[in-house]
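# A structural model of the following input is requested.
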Amino acid sequence: MSKTKIPALPGDVTWTEDQWKAIWAKDQDILVAAAAGSGKTAVLVNRIIQKVISEEDPIDVDELLVVTFTNASAAEMRHRVSEALEKAINDNPHSQHLRKQLSLINRASISTLHSFCLEVIRKYYYLTDIDPGFRIADSTEIQLLRDEVMEELFEEQYGQSDNEEFFNLVDAFTSDRNDDALQNIVRSLHDFSQSNPNPDRWLDGAASMYELADDDGIDDLSFIDSLKFDIGLQLDTARDLLERSLAVIKTPGGRLQGLRTI
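The predicted structure is shown next:
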């Protein structure tokens, strides 16, 4: 943050040095990473307010784009900015600029990332091939569409007589009554892949991890060490819980009477 001259941290504020830098740094790209509950929202609100009330280069609040991941976070952000503006007006009641900001707050682009993108598409639909009357499917509709596509996919695979690999997969992961378990695995893999920048590449890479030569064994899998480590952790946890349970039932009133330890 050397491009910006950061004001000295006053002694009467509760901000940390890093928070203070995040509030005041400008004229550069800034990435702030912090844990939950560390005050990121408060820092961002104060960063917005400082830009709005700046005496050197004040801006209007509706010139800013503020996006969050949830509607609740967006509503909280808008509420906090409004409260901060009201406090600034109380400190400077004659400022027409601040009063203007309070009237502009409802027009400010403070929303989820999805809502902002939806607004852009609706506004400039004529530049795309999207029908201006489109709407966003709700969760129930999306689930029904997913189920329909899944059923069609499996029916297509079942209809191929020489599809031995698929039939082996079905035998390994389904019961003799239905293939719901395998369908759930497919859904989980798809959902997880969507968190990657290139889902198709991730899925191809995940499949390649299971490719072994004819003379290779399970210990030659690339992920086997991590898997064994995870299994070890779970077994250690189970043993710890059993030992603690045994210690409890050995105490007076612990109902060990009539039980025989192994």
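
# Could you use CA atoms for every contact and neighbour count after this?
Noted.

# Run through who's touching stretch 180-200.
For stretch 180-200, the surrounding residues in contact (CA atoms under 8 Å, 6 or more residues apart in numbering) are M150, V170, F173, T174, S175, W202, L203.

# what's the answer for stretch 84-93, then?
Under CA under 8 Å, 6+ apart, the answer for stretch 84-93 is V45, N46, I49, S95, L98, R99, Q101, L102.

# buried ones in stretch 58-70?
I59, D60, V61, D62, V66, V67, T68 (16 or more other CA atoms under 10 Å).

# mind listing the strands for the stretch 51-200 of the chain?
Secondary structure of the stretch 51-200 of the chain (DSSP state E, counting those that start in this stretch): strands located at 65-68, 109-112.

# Generate JSON lines for those, with distance to A88 as supplementary columns.
Putting the strands of the stretch 51-200 of the chain into JSON lines (distance: least, CA to CA, whole Å) gives the following:
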{"stretch": "strand 65-68", "distance to A88": "20"}
{"stretch": "strand 109-112", "distance to A88": "19"}
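
# Between the two ends of stretch 64-74, how far is it?
Start-to-end span of stretch 64-74 (CA to CA, to the nearest Å) is 14 Å.

# Name the residues of stretch 20-35 that are buried.
W20, K21, A22, I23, W24, A25, K26.

# Out of these, the closest to A35 would be?
The shortest approach to A35 among the buried residues of stretch 20-35 belongs to A22, at 14.8 Å (CA to CA).

# helices or strands up against the helix or strand hosting the closest one?
Assigned by DSSP states H and E, A22 belongs to helix 17-24. When contacts are defined as 3 or more CA pairs under 8 Å, 6 or more residues apart in numbering; DSSP states H and E, helix 17-24 packs onto helix 40-52.

# circling back to that earlier point, need the buried residues of stretch 20-35 in a markdown table with distance to R244, can you?
As requested, the buried residues of stretch 20-35 are exported to a markdown table (distance: CA to CA, whole Å):
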| residue | distance to R244 |
| --- | --- |
| W20 | 47 |
| K21 | 48 |
| A22 | 47 |
| I23 | 49 |
| W24 | 52 |
| A25 | 52 |
| K26 | 55 |
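
# and this one, so I can compare the two:
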Amino acid sequence: MSEKINYTPQQQAAIQTGGKNILVAASAGSGKTKVLVERVLNLLQQQVGIDRLLVVTFTKAAAAEMKERIEQALQAELAQLNSKDVQRKQWLLQQRLKLKTADISTIDAFCLHLVQQYYYVIHLDPVFRQLTDETERQLLAEDVWAQVREKRYGQQRPAFEQLTQNFSNDRSDDGLSAVVMKVFEYANAQPQPIAWVKKLPAAYAWPQTGGFQQSSFYQKQLAPLLQAKLTTIERQLGVLEQQATENGLKNLRPQLQPISNK
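This next block holds a predicted model:
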């Protein structure tokens, strides 16, 4: 059903592995679309209907290309069949018709279709739309934060007051707003945003034994950062010392001696 291509062992495994779901991950231009198309065609040869498959990609272009290649492959095989292959011809014609509505699309398009079809299961208003405009999304986030912020100010919670003082100045609380929005963006990139936010305080917990240097925050986040900064400074001082020596600036050498790692 398709042209002969010399696939790698990994690509062959992705094409021929049956009875299970697969994830094809590779760099741009490595042949992901061809492999997925070949896998679909291989399943069609095994009498697996196109309507029983779910193929999702990250771009509309890749999804459209896949459908086009499958259509061409089906058309090519139909053209090669003789009049006696009635059953096979009917099967291929059915697949061509089903291809137009097959679940070969981007991930977000498939999820949108799923929500539109089963909105009543998750108690969602059927009259909804995707929030695709970045400006509108940002305005909505800022509006919600403004409401939450005013509510917290009215409650006079000491913890919130301390948080505001840590990130704001005597003129505005823009610093706090910036931190909240940044945490919001990071949280939304996580599979479980709320659970991720709830785990954040654990990284800053004071150790039961030892001082600040024994804390998880210092060991895993602050110490590596400080070490990287000190290494960079040491390297730069070494370069400056060499340049001072080469240019006859001996009096500057004592001030440019590289610091040692302790």
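
# Looking at the contacts of stretch 180-200 of the first structure, state which has the most neighbours.
V170 (18 neighbours; other CA atoms under 10 Å).

# mind listing what that one touches?
Shown in contact with V170 of the first structure (CA under 8 Å, 6+ apart): D179, L182.

# Residue in the second structure paired with it?
Under the alignment by TM-score structural alignment, V170 of the first structure pairs with T164 in the second structure.

# Quickly note the distance from the equivalent of G154 of the second structure over in the first structure to L182 of the first structure.
Under the alignment (TM-score structural alignment), G154 of the second structure pairs with G159 in the first structure. Distance, G159 of the first structure to L182 of the first structure, by CA to CA: 17 Å.

# Quick check: the spatially closest residue to I110 of the first structure that is not a sequence neighbour vs M77 of the first structure, distance?
Spatial nearest neighbour of I110 of the first structure, excluding adjacent residues (CA to CA, 6 or more residues apart in numbering): V66 at 4.7 Å. Distance of V66 of the first structure to M77 of the first structure, computed by CA to CA: 9 Å.

# coming back round to it: so the helix holding A22 of the first structure matches what in the second structure?
Mapping helix 17-24 of the first structure onto the second structure (TM-score structural alignment) gives residues 9-16.

# The matching stretch vs the first structure - mean distance after superposition?
Taken against the first structure, stretch 9-16 of the second structure registers an average deviation of 1.0 Å after superposition, with mean CA distance after the TM-score superposition for the first structure.

# And the furthest pair within the contacts of stretch 84-93 of the first structure?
V45 and S95 (19.7 Å).

# out of the two, which sits in the more crowded spot?
For the pair V45 of the first structure and S95, the greater number of neighbours falls to V45 (21 against 13), based on other CA under 10 Å.

# Nearest residue to the counterpart of that one in the second structure in space, please, no chain neighbours.
For V45 of the first structure, the aligned residue in the second structure is V37 (criterion: TM-score structural alignment). What sits nearest to V37 of the second structure in space, not counting adjacent residues and going by CA to CA, 6+ apart, is M66, at 5.9 Å.

# which residues touch the one you found?
Applying CA under 8 Å, 6+ apart to M66 of the second structure gives the contacts T33, K34, L36, V37, I104.

# higher neighbour count, G159 and L182 of the first structure?
More neighbours surround L182 than the other of G159 of the first structure and L182, with 18 against 9 (other CA under 10 Å).

# The second structure: which residue goes with the more buried one?
Aligned partner of L182 of the first structure by TM-score structural alignment: L176.

# and the gap between that match and E185 of the second structure?
Distance from L176 of the second structure to E185 of the second structure, by CA to CA: 14 Å.

# Kindly report the same for V179 of the second structure.
Taken as CA to CA, the span from V179 of the second structure to E185 of the second structure is 10 Å.

# what does Q138 of the second structure give?
10 Å.

# what do V66 and M77 of the first structure both touch?
I110.

# What ranges does the stretch 151-262 of the second structure have for its helices?
158-167, 174-188, 193-199, 216-217, 223-246 (DSSP state H, counting those that start in this stretch).

# Distance to Q117 of the second structure added to the ones you listed, as a markdown table?
Converted to a markdown table, these look like this (distance: least, CA to CA, whole Å):
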| stretch | distance to Q117 of the second structure |
| --- | --- |
| helix 158-167 | 42 |
| helix 174-188 | 24 |
| helix 193-199 | 25 |
| helix 216-217 | 45 |
| helix 223-246 | 48 |
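
# tell me the helices in the stretch 1-150 of the second structure, going along the chain?
For the stretch 1-150 of the second structure, helices defined by DSSP H, counting those that start in this stretch occupy the ranges 9-16, 32-45, 60-80, 86-99, 107-117, 134-155.

# okay, those helices, which one's buried deepest?
helix 32-45 (a mean of 19; mean count of other CA atoms under 10 Å).

# and that helix with helix 9-16, angle?
40 degrees (axes from the mean of the first three to the mean of the last three CA atoms, to 10 degrees).

# what residues does helix 32-45 of the second structure touch?
Helix 32-45 of the second structure is contacted by residues 1-2, 11, 14-16, 18, 24-26, 49-50, 62, 65-66, 69-70, 73 when judged by CA under 8 Å, 6+ apart.

# Roughly how far does the spatially most central residue of the second structure sit from A79 of the second structure?
Closest to where the C-alpha atoms of the second structure average out (CA atoms, centre = their mean) is A189, at 6.9 Å. Distance from A189 of the second structure to A79 of the second structure, counting by CA to CA: 48 Å.

# ditto for T59 of the second structure
Distance of T59 of the second structure to A79 of the second structure, given as CA to CA: 31 Å.

# before we move on, what about K220 of the second structure?
Taking CA to CA, one finds K220 of the second structure at 63 Å from A79 of the second structure.

# Could you do R137 of the second structure as well?
Taking CA to CA, one finds R137 of the second structure at 51 Å from A79 of the second structure.

# What of A109 of the second structure?
33 Å.
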